[in-house]
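Enquirer: How does the following fold in three dimensions:
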Amino acid sequence: MMGWYGGGMGGGAWIFMGLFWIILIAAIIWLLVRLLPSSSHSGATTTPPHEVSGKDSPLDILDRRFAAGEIDLATYQAQRAALIAARGSR
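Expert: Sure, this is the predicted structure:
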């Protein structure tokens, strides 16, 4: 006949095991929430305002670059004329 020599786990071991599992499950949930995309920001844009969102026309981008001071007036006028000429030849 086989007997139990230790009497099983004590009360402290059960508490430790319960806390371990609670912390482990909480850490997994926290990681999932942090790594998965949030649906609460579905209406917000993810691109900064100075970057192209894919919906702007080339003239809009050129206007924005000129307004931001990235290009000077002569460059702006030359590129704008080239874009309008290219658009008219299509």
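Enquirer: C-alpha from now on. contacts and neighbour counts both.
Expert: Fine.
Enquirer: could you point out which element follows the longest helix along the chain?
Expert: With secondary structure taken from DSSP state H, the chain has its longest helix at helix 11-35. Next along the chain after helix 11-35, taking DSSP states H and E as the criterion, comes helix 58-68.
Enquirer: I'd like the next helix or strand past that next one.
Expert: Heading C-terminal from helix 58-68 (DSSP H and E), you reach helix 73-88.
Enquirer: got a list of contacts for that next one?
Expert: With contact meaning Cα atoms under 8 Å, 6 or more residues apart in numbering, helix 73-88 is reached by 58-59, 62-63, 66.
Enquirer: Please generate a structure for the following sequence too, so the two can be compared:
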Amino acid sequence: MMFWYDHNVSGWGWFGMSLGMIVFWGLIITAFVLLFRSLSRPAPGGSPDATHWTPPAQTSPEQLLAERFARGEIDEEEYQRRLRVLHSTGADLTKH
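Expert: Model prediction:
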């Protein structure tokens, strides 16, 4: 008979139901966490006043020149010459 009068569940039945409830609540919690994270994330190209938005890091010309020198793309003489040009150009730009 199919448990018409006696609805006792065996050990495997309890195990299956317990595992099913853990999986069910795990899926519900995961869905809420993913929904919350997707709603709190700023949209790509969003406004700069979003909570987690940070401006892109800008590298100064001196830093770029130093990186090229460190990589060996230019020698010390070229580095010094270009650095002088950068500093003289910067001083001229601030006068205008």
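Enquirer: Superposing both, give me the TM-score.
Expert: A TM-score of 0.42 describes the superposed chains when it is computed by TM-score structural alignment, normalised by the length of the first structure; 65 aligned residues with a Cα RMSD of 4.0 Å.
Enquirer: related to what we said a few turns ago, write a PyMOL command that selects only the buried members of the contacts of helix 73-88 of the first structure.
Expert: For the buried members of the contacts of helix 73-88 of the first structure, the matching PyMOL selection, counting by 16 or more other Cα atoms under 10 Å, is:
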select buried, resi 62+66
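Enquirer: Please identify which two of the contacts of helix 73-88 of the first structure are farthest apart in space.
Expert: Of all pairs drawn from the contacts of helix 73-88 of the first structure, the one with the longest distance (Cα to Cα) is Pro58 and Phe66, at 12.4 Å.
Enquirer: Report the secondary structure state of Leu65 of the second structure.
Expert: helix (DSSP: H, G, I helix; E, B strand; the rest coil).
Enquirer: That one is in contact with Glu78, isn't it?
Expert: No. The pair Leu65 of the second structure / Glu78 is not scored as a contact, 9.8 Å apart, by Cα atoms under 8 Å.
Enquirer: Between those two, point out the one with more neighbours.
Expert: Leu65 (19 against 13; other Cα atoms under 10 Å).
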